[in-house]
Every structure is written in structure tokens, then in C-alpha cells.
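Engineer: Just the structure for this:
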Amino acid sequence: MRELKAAGKNAWAAGQTEERMKDYKKEIEQLLDQVGEQKPDPVAEILERINGSKYVCVFGLGTISHPIVAAIRNFTTLQIDFVCDNDPAKWGTYYHQNLKCLSPDELAGFGNDVAVLIATQSYREIHEQLKKRGLNNIHVMTEYRLLNQAYLQRPENLEVIRRNAVRMVDLLSDEQSRRILLVLISNWFLFSIEGAGYRGIFSRDQYYPSDIIQLRPDEVFVDAGAYNGDTLLEFVDRSGKEFKSIFAFELDRNNFTDLERACGQLDPALRNKIALYNCGLWDEQTEISYKSGEAGSESSCMNVIGSPGESGRAVRLSDITGDAEVSFIKMDIEGSELKALLGAEEVIRNQKPKLAVCVYHRPEHLWEIPSYLKSLVPEYRIFLRHHTNLEYETVCYAVP
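Structural biologist: Okay, here's the model as predicted:
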């Protein structure tokens, strides 16, 4: 009798899950129907409204302001007149080559003659602050939507997104992942300051969510996109310094110098277990071009591989690690994740490591990367987590 009751309960739970999955599919389809009926494109409409303003100001001078300003300059006809920040130390100083930083009081003096583009994760707080000062022409123009506007506004791509997003609902292993999928796609098209944004799906512990990733004492960790050593050092700390070895890859020469310096400060016993590679990961051994950042800064938040500038060596992960028993792979490599995963096929198929792979650099990576990982290891459980209040840092987790 107990077995029958348990079976009945499990069948009921499975039915509830299946019904909720149908709801997500329906919501995605309804969302994209709504988008398909919108004229003009929301981003184009915002840009047109901003272009009609006498002045344009970017508010915020933190890390994310740099790629946003670059995207505005590279992908729109907008002319930015000045910037603004709440930090008094920045007032009167010039940023982004030629833009003077005003105080909020100075900015308020322009009234409705100025269009303000918020470039900070605290967009709701800044929006409220500016509204109280009498400013009304306020927008959040994210880098993601500017870089991917051409892809997202093509009618034929709406059907591609619809088909693959519906498939993803079945592929994902928990409710939270499916909700994140829906919110991400919604924000591609309907992002607003007053709307849900990303706060409802934001979670901390990037690369180490406790409900998905558990570290073991003998981890062999691959850090692809090791930057200045920040994620590598976090891994060392989270592992309690109990790990077998680390393979760290960083293409940008400036960042690699910082990475070497950071590792050089570790205890020699730990440093000797870390192999550093000044190269990128790809699906073949080749030379690739990339846009370099200044020392101590990320090259860019998105899509830098293939950009004119520096050149460097790229390798296949499977060729480097050889017979090493890789147990955990983290990737954040500016849109090259799928190419790198193709070059890691043997490692993934044979060793089934845990994976934490960024999927926010290109829209299609949101479904292409999870689908590819599942094709290599059908028993992988696939999860999505989102780790900022803006479009950055969506990570696909795959665990056996």
C-alpha cells in the first residue's frame, strides 16, 4: 500500500511539473507573438526619442559604463555630450576620452532638454533619483540590446528563438531555470526600468551555486577566461586549498600579466599545482585576433574575438589537458564558448566534468550551448542561473 501511495504521489508531481512546463512554453509563445506585432522595434523607438533631445548624458562611471558607451558609439548615431555620476571625486573630470562628468545638480539644470542613459546596475535607484530632480527623459540602454539589435529585430529570427526556447523548457532541470529562460527572452525585447528587469532572477555565488555545484578535494579545475586571476583565486579559496591541479587560460596579454602576478603571490605548494596559458580556447590550434583591454580591465563584456587589434594563439582544450582527469570547467571567454566546447569534446564525453559556461554573449548561445552539452553527455542535468541585475553573467551549469 505504501508503494502504491508513493507511486501515486510521484505521478501527481510529474503531472504538475509537465503542466507547468506547458505554461512556460505558452508564455514564451505569447511573448514572441506580442513582439512580432510591435512596430517599430522598441530599441529603434528609444533611439529615435533620444536623438530628438538637445543633449545626451550617460549616468554612471562604473565598470559596465565602458562597454555601454563603446556600444553606443559603435552601433548608433547618438552623440553623447557629457556624463554624470554620484561620486563627487569624479565631477569636473573627463572620461571616455572627451566627456566631462557633471554633478547630479548640474545635470538637473538641463531639465527636459537632456536624455539620460543609465549605465549602472542600480538603474531603478538612479531612475528614482533623477525623477525626483525633475528629469523625465530617462532610459536604460543595455549593451546586449545594442550589440544584438540586428539579430533580434529580424522577423525570421523570432521563429528561431520560439522553436529553440520551447525546446529548452524540456531540457532544463528545474523550475528556476525555466523561469530565468522566460525572463531573459522577455528582457531581450521588453526591458523597462519599471518592469521586472533581472532582479527577480538574480542570484549570487556565480560558478558555485550551492544547489548545483559541490566541490570535492581532488578537483582538476579548468579556468577558461581566467582574466586577472579573480575566479582562480576564488576557486582556491572555496576548495579550502584542497585541489589536485588547475589549468588557467587567458588570451589577453595585459590580463595574463595580472594573472601571473596574482598566482605568484600564492604559497609555492599551491602555485606549483597551477598551469598558466597565455592563449585562448578554440576548436582548432590557430591564431585569432581580439580587442585588448588595458591592464587590469576586461577586454570587453561581449563579442571581442575576431575584432581587429591584438593577435594570439588559440588551442584545443583536449590537446592541452591530455589524460588529466578534468572534473570542473568554467568558461567566460567573450562569445567563444561554443568554439571552445567543440575543442573540449573528448574531455567532456570521456570525463563528464561539471561545467559552468557563460551563455550571455550571443542570443543563440542560450540554447546552442546547453543542447550541445546534452548531446555529448545525455545524462547531464542542465541548469540556468543569472548573476547580475543587468544582462551580463547568465551561466549554464551542466552536472552529471
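Engineer: CA atoms for contacts and neighbours, from now on please.
Structural biologist: Noted.
Engineer: so which helix or strand takes in Val35?
Structural biologist: Using DSSP states H and E, Val35 sits in helix 2-37.
Engineer: From the chain's centroid, how far away is that helix?
Structural biologist: 27 Å (CA atoms, centre = their mean, to the nearest Å).
Engineer: in it, what's buried?
Structural biologist: The neighbour-count check on helix 2-37 (16 or more other CA atoms under 10 Å) flags Met21, Tyr24, Lys25, Ile28, Glu29, Leu31, Leu32, Val35, Gly36 as buried.
Engineer: How about the secondary structure of Glu391?
Structural biologist: With DSSP: H, G, I helix; E, B strand; the rest coil as the basis, Glu391 sits in coil.
Engineer: which ones are touching it?
Structural biologist: Thr142, Tyr144, Leu184, Tyr198, Tyr360 (CA atoms under 8 Å, 6 or more residues apart in numbering).
Engineer: Between the residues you listed, which sits nearest Gln214?
Structural biologist: Gln214 lies nearest to Tyr360 out of these, by CA to CA, at 23.4 Å.
Engineer: So which other helices or strands are in contact with the host helix or strand of Glu156?
Structural biologist: Element membership of Glu156, judged by DSSP H and E, is helix 155-171. Secondary structure elements in contact with helix 155-171, counted by 3 or more CA pairs under 8 Å, 6 or more residues apart in numbering; DSSP states H and E, are helix 2-37, helix 175-190, helix 365-376.
Engineer: can you do 10 Å?
Structural biologist: helix 2-37, helix 149-153, helix 175-190, helix 365-376, strand 381-386 (3 or more CA pairs under 10 Å, 6 or more residues apart in numbering; DSSP states H and E).
Engineer: Let's compare: structure for the following, please.
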Amino acid sequence: MGEQVSYGSVRTAHVPDTPAAIAQLTEILSAQPGSGPRAIDGPFALYGAGKLGCMAMDFFRHARLAPTIVVDANADQVRDVPSWQSCNVLLPSEVPSHLKRALPLVVSVATVCFTELAESLQSQGWRDVVPLYDVMEAYRRCYPIGNGWFMGDLNGSEQQMVEQVLAGWSDDMSRAHHLQFIAWHRLRQDWVFENAPIDLEHRYFIPEVVSLLGDHEVFVDVGAHRGETTKVFRETVENRFEEIVMFEPDTCNADVIKEGLASLPEGVRRRHRLLAQALCRRAGKQRFFSQLGYGSQLCGFGREVVEVTALDDTDVAPSYLKLHLEGHELNALQGAEKTIRRHRPIIAVTTYHSEAGLWKLPLWLMNTLTDYRFYLRLHSWCGTGAVMYCLPNKRGYASA
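Structural biologist: Presented below is the predicted three-dimensional model:
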């Protein structure tokens, strides 16, 4: 396996105000950066057989890799799942000591602090523990998911842009989560702010968002995957909404959405629209990498060609706009600028798929939207799950 990265945890007791956040940014930028992606050049083990573990196995197939063993605390149940039956799935206690010493352990878990998990695994005898996304980053030419990107150096102008974003957040928790995000992608360190916990449960529906939702929302789910977020929206508003519009160009995902819609009462189902286009800055056709689950995306080496459109070229009038586009969020927002200015929706947008999340994407929104509050929340670990929330101070019909 490639060169090991030194992972370490840094804990800060209090969330920072703007001056403190800028000082901590300078500290991050002056430290030695992480060494880079980890290619696999021999046998290895996989830890974690949950949703992320399933994506890991799909990635391994594309990269022509296969774990020697899969380790999971629920191995007895996992062994009976068809997708894992071809694997040697072991409980942690069943792994021989010589394998722990010999095999790098690729961790497909992002719901706990990686550093703390790695320390626990190392205390059990594992010598080399690495996050899945660091391995995936070494194979971007065949598998496009880019959550494991490493942050490069910033010039003076770029650092000033990040500082502007830190100052633009509407609360100190956002500044803490932004620094935590930067520290992981720059240093591969877990900066943990005790008063700013990662929220695993409320992605896209944090209290600040839910408090604004009314009975006449037009919820626009861009990158709808299999309809999970739309389902949570319906439950949150108890089926009291004007319309739901879902954009999902992956036909496998769209088929699952259609099955779910078919099971809804007619009065709820007829208020849904499912559109096959991908959203971008302007209309046209682009290559698309499908069948990656929630990672399907526009990609230059995708095998399919899909229709793309700008939201401004549609009749969609969102009151709540959610975007999860695997790094293409800024292009989609730029193609929705007129719509956003006209309808002033709540916006929730993922910012963690590329370096645009450091400042380009949030600063574009901060400069484009007027009379809004801006928040950043992390909803998972390993530099993932970062969502920017833009909340209008005055709403229109949807909150009536």
C-alpha cells in the first residue's frame, strides 16, 4: 500500500468567533499537510459492511481489487446478506493476529470520529488503518467519487476568500464545522469542537430549517437518489405541501423512486414530478457515470450521455431547494441564479465533494443572496457530510 498518513486528533474546547477562526485557519495552513491518496498494492482488509461498505465493494469491483477479509461487528448477520456471501466476513475477535499485522485495514465508516476509531483498532493489533475515501482518491480515473480529496496550498487571495466565508457564517458553530472540514482535507486531522457536535440525524432538516417550513412548500430535490430525502420532507411536513419536484438522471435510482411513488395515496402522489435531467449551468448533453447509487454523477468518462438543463430554463418555482450533486453543485446553482433571486427559497447544498466547498461555493451564495442567514453543518466524519444552509429572513407564500 502507498505511504501512510499520520492521523491525529486536535480538540478545541469552545467554538470560535470570527477572529479566533481566522487564527485557527492560519494554524491549519501553516502545518504540514497530509501526504496524499493511498493506492493499494497488495492484500488488504475492509472494516465495515454497512451502506458505505457496500459502496466500497462497488468501488473495489471497478478498481479490480478485492479484500482478503471483511471485518464487521455484526458479521453473523452480514454473512446472510446476498451481497456479502462471496466474502470472508469475520467478527473483530475472529481476525488472527498475523493478519492484523500484515493487512492494511480500509475503514468504510464515516459515522464516528476516524481518529478515535483508528486508535481503538490499533489497540486491537491493527498496524495500518486508513479511511476508505483516501484509497478511493487514488483511483479517480476509473471511479469518480471524490470525497477523499486533499487540500493543496492556498495563495494569499484564496486565504482571504476563506476568511470572508468564515466571517460570513451566521453562527460560531458554522465556523467550527468549517474549520473541522478544512483540517481534515488539509491535515487529515479530526479537529473536534466540544460545543459543535456533528449531527448524524438531521441532514437537510436541521431545526433552523424545520422552523421555517409551512404547509405550501415547493420542495425541489436535485440529486434525488432513491427518494430518501423527499420521504423525510413529506414526513416532516406531514404531507402538507404544494409540490415536490425530483431531478434524478440515474435510471436505476429513478425506478426505485417510481416504485415508492406508486405506493403513495393518490392525493399525495399527484403532487410529485420526477424529471430525468441533470441540472447544470446551461442546457445540453453531458456524459454521466450511472449505477453508483448516491454517487452517480456527471463525469467525463461516464458511459452514458444524459440531458442537462438549467433550473432557470424550467417552470420549477422552489420554496426549498436541496442539491446533492457530487461536486457539480456550483454549476447547478449558477444555472438557477434567476430562479433563486426570484423565489428566495431555503437552500441546502452539499459542499464536501470538491475544493469548491472551501470558499468558491459558499462565497458565491453569500454574494448572490441578500437578506439571508448562512449556516454550515457537518453530518458525518472524514471530511464528508458538509451541508450549507441558506435561510431567507423573509419568506413568501410557502410559510403562510
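Engineer: Assuming the best superposition, what's their TM-score?
Structural biologist: Once superposed, the chains reach a TM-score of 0.79 (TM-score structural alignment, normalised by the length of the first structure), with 364 aligned residues with a CA RMSD of 3.4 Å.
Engineer: My understanding was that Ala196 of the first structure contacts Ile180; is that so?
Structural biologist: No - applying CA atoms under 10 Å as the test, Ala196 of the first structure and Ile180 come out as separate, 11.6 Å apart.
Engineer: which residues are common contacts for these two?
Structural biologist: Taking CA atoms under 10 Å, 6 or more residues apart in numbering as the contact rule, Ala196 of the first structure and Ile180 both touch Ser186.
Engineer: for the stretch 101-250 of the second structure, what spans make up the helices?
Structural biologist: Assigned by DSSP state H, counting those that start in this stretch, the helices in the stretch 101-250 of the second structure fall at 114-123, 132-136, 156-168, 172-187, 207-210, 228-236.
Engineer: Repeat that for the stretch 251-400 of the first structure.
Structural biologist: 253-264, 268-271, 317-321, 337-342, 345-351, 365-376.
Engineer: wait, which of those helices is closest to Ile212 of the first structure?
Structural biologist: helix 365-376 (15.2 Å).
Engineer: And that closest one, what does it pack against?
Structural biologist: helix 155-171, helix 175-190, helix 337-342, helix 345-351, strand 354-358, strand 381-386, strand 394-399.
Engineer: can you redo these as JSON lines with distance to Ala14 of the first structure and mean neighbour count?
Structural biologist: Converted to JSON lines, these look like this (distance: least, CA to CA, whole Å; neighbours: other CA atoms under 10 Å):
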{"stretch": "helix 155-171", "distance to Ala14 of the first structure": "13", "mean neighbour count": "17"}
{"stretch": "helix 175-190", "distance to Ala14 of the first structure": "13", "mean neighbour count": "19"}
{"stretch": "helix 337-342", "distance to Ala14 of the first structure": "33", "mean neighbour count": "22"}
{"stretch": "helix 345-351", "distance to Ala14 of the first structure": "29", "mean neighbour count": "17"}
{"stretch": "strand 354-358", "distance to Ala14 of the first structure": "26", "mean neighbour count": "26"}
{"stretch": "strand 381-386", "distance to Ala14 of the first structure": "17", "mean neighbour count": "24"}
{"stretch": "strand 394-399", "distance to Ala14 of the first structure": "21", "mean neighbour count": "24"}
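Engineer: wait, which of those is closest to Asp267 of the first structure?
Structural biologist: strand 354-358 (26.6 Å).
Engineer: tell me the residue furthest from the middle of the second structure?
Structural biologist: His98 (35.4 Å; CA atoms, centre = their mean).
Engineer: The one helix or strand that residue maps to: which residues count as buried?
Structural biologist: His98 of the second structure is part of helix 97-102 when elements are defined by DSSP H and E. Using 16+ other CA under 10 Å as the test for burial, helix 97-102 of the second structure gives Leu99, Lys100.
Engineer: That helix vs the first structure - mean distance after superposition?
Structural biologist: Following superposition, helix 97-102 of the second structure is found to deviate from the first structure by 2.7 Å on average (mean CA distance after the TM-score superposition for the first structure).
Engineer: For Thr18 of the second structure, which non-adjacent residue is spatially closest?
Structural biologist: Ala167 (5.5 Å; CA to CA, 6 or more residues apart in numbering).
Engineer: surely the one you found meets Ala176?
Structural biologist: No - with contact defined as CA under 10 Å, Ala167 of the second structure does not count as touching Ala176 (11.6 Å).
Engineer: Next, show the common contact partners of the two.
Structural biologist: The contact lists of Ala167 of the second structure and Ala176 share Asp17, Thr18, Ala21, where a contact means CA under 10 Å, 6+ apart.
Engineer: Please name whichever of the helices and strands packed on helix 365-376 of the first structure is nearest to Asp237 of the first structure.
Structural biologist: Of all those, it is strand 354-358 that lies closest to Asp237 of the first structure, at 17.5 Å by CA to CA.
Engineer: What's the average distance for that closest one when superposed on the second structure?
Structural biologist: Mean for strand 354-358 of the first structure is 0.6 Å (mean CA distance after the TM-score superposition for the first structure).
Engineer: sorry, back to before: against which helices or strands is the helix holding His98 of the second structure packed?
Structural biologist: Using 3+ CA pairs under 10 Å, 6+ apart, helix 97-102 of the second structure sits against strand 45-47, helix 114-123.
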